[in-house]
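**Student:** no sequence on this one, just coordinates:
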């Protein structure tokens, strides 16, 4: 049985297309909404990449918006780590300059640009998350990421089905 991937309404295929009255969407090979589902299976959605590095955080905004929210959170965590490293090194150069080491001026300027770069990368990721989730987390912990990954996988496996049979009341 073919169904709407958003609401699980049973669909009728006509000439390679199907229309959902409930969602007011047409599905098919040419549809912007893609194909219909089978037996109430959910929309596949964005897939997790599995292995994320700081290089992923450097992708363009056009690429990043295609990432799964989990992957964006990992990217933000890594970008924040890179920004912290850049800031710590910048502080070290500035202390050396303050103590008379003017030969570190160029290094400090270069490191300042690295810090600015990673700060902007963080802002990009935070704003994509704001757009998607309505907020971005102040801290991203291993526990938070593990729970999010588990919830995401559970949600993808959960079929959309309405029980049409009346349930018997439990005796107390």
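**Tutor:** Sure, I can see it. Only a predicted model underlies this, so the values are computations on that prediction, with no experimental measurement involved.
**Student:** CA only for contacts and neighbour counts going forward, please
**Tutor:** OK.
**Student:** which residue is the nearest non-sequential neighbour of residue 96?
**Tutor:** Nearest-residue entry for residue 96: residue 104, 7.1 Å, with adjacent residues in sequence omitted and distances by CA to CA, 6 or more residues apart in numbering.
**Student:** okay, now the one to match up with it:
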């Protein structure tokens, strides 16, 4: 039986590509319709490549929350490395070597880049979760994935009084 992925109600077929849910009062694409009150699929990749940091803001906005959390962890690490390098080159440049001054400036530009990218990703996460985690550890990410897996197998079933009495 075809059901709505949002509320679990039975839905009506409008045509080959669309269904209609009376409860949600909305048209659903056939691609997201579920069977037997299953929930919506959560789209995510469990690996995010460092090249994702270079994506534009609109491109980052379509990443899943998990992907963004993983990306933010990477960005924070790169930003921290750039700050450390910038400090080292600053101290080396104080000794008069102009080559270190140039490298310090370049590292400073990279630090600014990662700082701004971090702000972008944090704000997308903030809009979705309502907060930004202060620390994102491997354990945090593993638990996040575990919660996604646990939740996806919970069907949307409403018990009626009669079912409660029959089932115990």
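**Tutor:** Arrived safely, thanks for sending. Small disclaimer: the values here were computed from a predicted structure and weren't measured.
**Student:** TM-score of the superposition?
**Tutor:** Here the TM-score for the pair of chains, by TM-score structural alignment, normalised by the length of the second structure, is 0.89; 165 aligned residues with a CA RMSD of 1.9 Å.
**Student:** okay, stretch 100-110 of the second structure sits on what stretch of the first structure?
**Tutor:** Per the alignment by TM-score structural alignment, stretch 100-110 of the second structure matches residues 104-114 in the first structure.
**Student:** in that stretch, what's buried?
**Tutor:** For stretch 104-114 of the first structure, a neighbour-count test (16 or more other CA atoms under 10 Å) marks 104, 108, 111, 112, 114 as buried.
**Student:** name the residues that touch stretch 16-31 of the first structure?
**Tutor:** Residues outside stretch 16-31 of the first structure that contact it (CA atoms under 8 Å, 6 or more residues apart in numbering) are 4, 6, 7, 9, 10, 11, 12, 13, 33, 34, 35, 36.
**Student:** mean per-residue distance, the strand or helix carrying residue 122 of the second structure versus the first structure.
**Tutor:** Residue 122 of the second structure belongs to helix 98-129 when elements are defined using DSSP states H and E. Superposed on the first structure, helix 98-129 of the second structure shows a mean distance to its aligned partners of 1.0 Å (mean CA distance after the TM-score superposition for the first structure).
**Student:** what helices and strands are in contact with that helix?
**Tutor:** Applying 3 or more CA pairs under 8 Å, 6 or more residues apart in numbering; DSSP states H and E, we find helix 98-129 of the second structure packed against helix 65-93.
**Student:** report the inter-axis angle for the helix it packs on versus helix 98-129.
**Tutor:** Relative orientation of helix 65-93 of the second structure and helix 98-129, computed by axes from the mean of the first three to the mean of the last three CA atoms, to 10 degrees: 160 degrees.
**Student:** so how far does helix 65-93 of the second structure sit from its counterpart in the first structure?
**Tutor:** Here the mean offset of helix 65-93 of the second structure against the first structure after fitting is 0.7 Å, by mean CA distance after the TM-score superposition for the first structure.
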